[in-house]
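# just coords:
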């Protein structure tokens, strides 16, 4: 071992020691005082070691860790291609952008085309539709699954419909069989937003494998994290090339960072009115972005991948414990239901209040928050009621009755792996105290 290798080894050993020292100083859980988050990062010394190891390379942009993550994650998600980006929102933007490419010819999405989606959820599932001048067509949801009510799909269809873009809400797969069949029947693109659903399956297959493109987020709240980060997945080589182009400035070349002449024809092409043999590394076929991830972020993701299966199992188990406990209050709570034929890798435990004379959603939210249990609503609630959408051109199929109900009465709480038995016991006891206080238990 040379001097540099020895120094690196010593540094990484110190990083592991540092992590263990910090862990030893952490305070014990105190019910009612220690906060129980709805989500959070779960990691150990391996993420820290990888992060410092990557920083010592000082490559900074995507490199060896990014290559490893893309390869392994594609396999895990039963996909052929994975392209890392800097966030889940960027993943949605890049995935949608890929369908606006003129290389798709007659199938290219264009301004004025319509895309079927839902208004209940996170805005960046829908924002790319608006940003590219297309028209979102909003369909109502089911209250128990918080996913699209597929009975309205045919009614949502018009001669302008070109795609469907939907998220698997809080890890619960939408009805992929019906939606996929609808898209095949009408020759529509399908983008699956899997940002909350890594590891969820439908009919035994990973979510994300049913559509033309799938997106994932690695924000700290999600199933695995890079701090920031996301990915676009596909089985299509042509769509993957479009994804890479839009991610990487819109360039036509697919060489990786620091690579030259991967295709062997760098100076052999003629593009547009550029001079013959113009350097292919500086030919641009799309109006693109720079949305790459750094190798330091990817290094954290590589360590997280080793934990993914255990994270998924913890989420499922915590969800099951909560649902079993809250069944006793089902007269007042509309509890979540997994979509038929699915096995969700739950992001959160979403429930809605049955409107009654005893308490409101705000009452139970304030109680839980006062006891240190963080709550969240279903993100934007109903996008059509958000200030940002006041001047957006969209279409609503009939009415968004259930969307509004969940917006008004829905709450979700955490099931992430950081919720251990002590925290779970506190959560269960907190619900008991609320219903006892209201004279309903």
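Ah, there it is. As the structure is a prediction and not an experimental result, all values here were calculated from the model.
# When you work out contacts or count neighbours from here on, use the C-alpha atoms and nothing else.
Fine.
# who's in contact with residue 130?
136, 392 (C-alpha atoms under 8 Å, 6 or more residues apart in numbering).
# give the contact list for residue 38.
Applying C-alpha under 8 Å, 6+ apart, we find residue 38 in contact with 348, 373, 374, 375, 376, 412, 413, 414, 415, 416.
# Pick out the residue nearest the middle of the protein.
Residue closest to the average C-alpha location in the chain (C-alpha atoms, centre = their mean): residue 195, at 1.0 Å.
# Could you check how far the closest residue to that one other than its chain neighbours is from residue 388?
The shortest distance from residue 195 to any residue other than its chain neighbours is 4.0 Å, reached at residue 216 (C-alpha to C-alpha, 6 or more residues apart in numbering). Look at residue 216 and residue 388: by C-alpha to C-alpha, to the nearest Å, they are 24 Å apart.
# The two: which has the busier surroundings?
More crowded of residue 216 and residue 388, by other C-alpha atoms under 10 Å: residue 216, with 29 against 10.
# Helices along this protein, start to end?
3-25, 45-57, 64-76, 88-98, 127-131, 153-156, 176-186, 237-247, 295-305, 308-326, 361-370, 401-409, 421-437 (DSSP state H).
# among those, which is nearest residue 225?
Evaluated with C-alpha to C-alpha, these place helix 295-305 nearest to residue 225, the distance being 6.0 Å.
# helices or strands up against that closest one?
helix 45-57, helix 64-76 (3 or more C-alpha pairs under 8 Å, 6 or more residues apart in numbering; DSSP states H and E).
# Report the inter-axis angle for the first one versus helix 3-25.
Between the axis of helix 45-57 and that of helix 3-25 there is an angle of 150 degrees, by axes from the mean of the first three to the mean of the last three C-alpha atoms, to 10 degrees.
# Put this next to the first one:
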């Protein structure tokens, strides 16, 4: 049987090599995506192997990935989820757990976040009945600052939840110190920044909780998937419970009585000895992933360092090529950081002889994919028209991002030739408008 499986997997790898898309790049004809997964024969074989074993629920591969990923990102615990958005929901909801006693967050409490970002960094705040406090960002880094965050903290503020913008770290050390001084929780949305560092320390290791996405656009992919990481074992236990229906039991769903105490508990007003597998200590969800996804994640994880290096290399090549170009605000790393870049952001200056839309249309006409800086100013979207929130200071730069910012790709699937075509196209357009 093992010989037959080995032959099948060898055929899968051969199939992958025989059906790889044409690698020839034709400028103006070949689409240059702003983001995407980079998948090889090992990735395809890993998925097929998991399918052959019918590992259709979370199991050994999921646990192995959690262990290896936590070690890679220097956290004690990692819990896989079905998406990065679910990871954000779990991280914020964990802070409302009764197990945190007087530190738990409650409806009406405030959470500081940025206005210019992706909705799922903010939605869990609202979904838990809390109040987002929006702060502005800096142009160029597209992150907020510790000063802005400090000014936003009020009497009801209990937590801070911010994403590292496009892989560029925010001032994580300073904001973590602020949280320690004020008794606040910090959640790092690290979905775009796996492998980035600030002050030589990995992003995702400054806060009480960190989240990651494995959507195809991100640094690693499982197709769909996400992860919550923490160094706090109590928070890890809460996250696990919330992810797994809210149950109190810590045994894996397929295990019968690994703890040897399955019928020894009395919680709530349940009768003594009630099956611990069916005692619920949180109002939870089912947000687990599967071994099919985790099997892919394991082969992807082995390539993480190479992926991060390619993102840095592509970003720098593009930055060097268009340095000094007029009418554009070029991206810059936050001081003392080393970003593992998600994208390359450009902002058209207010007095430029062209608009963002004109530049984007030109690039798209050349098959160069572009994306907006996510939602821009979230407070301007219809989804939040009736939401309760507070704004600290103004959101001038968030509005500029909404009107004049976009980004192009630097992901590992882009070649030097593609990056050079992007830069030459930008230079050609800007040069024609002087």
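That came in fine, so what should we check first? Everything quoted here is computed from the prediction, not taken from an experiment.
# of the contacts of residue 38 of structure 1, buried ones?
348, 373, 374, 375, 412, 413, 414, 415, 416 (16 or more other C-alpha atoms under 10 Å).
# now for residue 101 of structure 1: what does it line up with in structure 2?
In structure 2, the residue matched to residue 101 of structure 1 (TM-score structural alignment) is residue 97.
# my bad, should have said residue 371 of structure 1
Counting by TM-score structural alignment, residue 371 of structure 1 lines up with residue 366 in structure 2.
# do residue 416 of structure 1 as well
Matched by TM-score structural alignment, residue 416 of structure 1 corresponds to residue 411 in structure 2.
# try residue 434 of structure 1
In structure 2, residue 434 of structure 1 lands on residue 429 (TM-score structural alignment).
# hang on, its match packs against residue 360?
No. In this structure, residue 429 of structure 2 is not within contact of residue 360 by C-alpha atoms under 8 Å, at 10.1 Å.
# between the two, which one's more packed in?
Neighbour comparison, residue 429 of structure 2 and residue 360: the larger count goes to residue 360, with 21 against 15 (by other C-alpha under 10 Å).
# how about the closest residue to the more buried one other than its chain neighbours, what does it touch?
Leaving aside its sequence neighbours, residue 360 of structure 2 sits nearest to residue 370 (C-alpha to C-alpha, 6+ apart; 6.9 Å). Shown in contact with residue 370 of structure 2 (C-alpha under 8 Å, 6+ apart): 33, 34, 360, 363, 364, 406, 407, 408, 409.
# To which residue of structure 1 is the second one aligned?
Meaning residue 34 of structure 2. Alignment note (TM-score structural alignment): residue 34 of structure 2 maps to residue 38 of structure 1.
# So for that match, what's the nearest residue that isn't a sequence neighbour?
Sequence neighbours aside, residue 414 is the residue nearest to residue 38 of structure 1 in space, at 3.6 Å (criterion: C-alpha to C-alpha, 6+ apart).
# rewinding a little: export the contacts of residue 370 of structure 2 to TSV and tack on distance to residue 286 of structure 2?
TSV is the format used below for the contacts of residue 370 of structure 2 (distance: C-alpha to C-alpha, whole Å):
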residue	distance to residue 286 of structure 2
33	33
34	32
360	40
363	42
364	40
406	35
407	34
408	35
409	33
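# what about residue 55 of structure 2, neighbour count?
Neighbour tally, residue 55 of structure 2, other C-alpha under 10 Å: 18.
# So it versus residue 330 of structure 2, what's the distance?
Distance, residue 55 of structure 2 to residue 330 of structure 2, by C-alpha to C-alpha: 46 Å.
# before we move on, what about residue 295 of structure 2?
For residue 295 of structure 2, the distance to residue 330 of structure 2 - C-alpha to C-alpha - is 38 Å.
# same check, this time on residue 390 of structure 2
Taken as C-alpha to C-alpha, the span from residue 390 of structure 2 to residue 330 of structure 2 is 30 Å.
# and the two? which has more neighbours close in?
residue 330 (19 against 16).
# re the thing from before, out of the helices and strands packed on helix 295-305 of structure 1, the one nearest residue 132 of structure 1 is which?
helix 64-76 (27.3 Å).
# which residues touch that closest one?
The contact list for helix 64-76 of structure 1, computed with C-alpha under 8 Å, 6+ apart, reads 54, 80-84, 233, 293-296, 298-299, 301-302, 305.
# can you pick the most crowded of those?
Using other C-alpha under 10 Å as the neighbour test, those are led by residue 298, with 34 neighbours.
# Aligned against structure 2, show me the partner of that one.
With TM-score structural alignment as the criterion, residue 298 of structure 1 lines up with residue 294 in structure 2.
# What about the match of residue 371 of structure 1, how many residues nearby?
The burial count for residue 366 of structure 2: 18, using other C-alpha under 10 Å.
# Now do the contacts for the residue lying closest to it once chain neighbours are set aside.
Spatially, and ignoring its direct neighbours in sequence, residue 366 of structure 2 is nearest to residue 28 (4.5 Å; C-alpha to C-alpha, 6+ apart). Residue 28 of structure 2 is in contact with 365, 366, 367, 368, counting by C-alpha under 8 Å, 6+ apart.
# for these, which one is nearest residue 251 of structure 2?
Within the contacts of residue 28 of structure 2, proximity to residue 251 of structure 2 (C-alpha to C-alpha) peaks at residue 368, which comes in at 48.8 Å.
# how about residue 192 of structure 1, what's its match in structure 2?
Mapped onto structure 2 by TM-score structural alignment, residue 192 of structure 1 lines up with residue 188.
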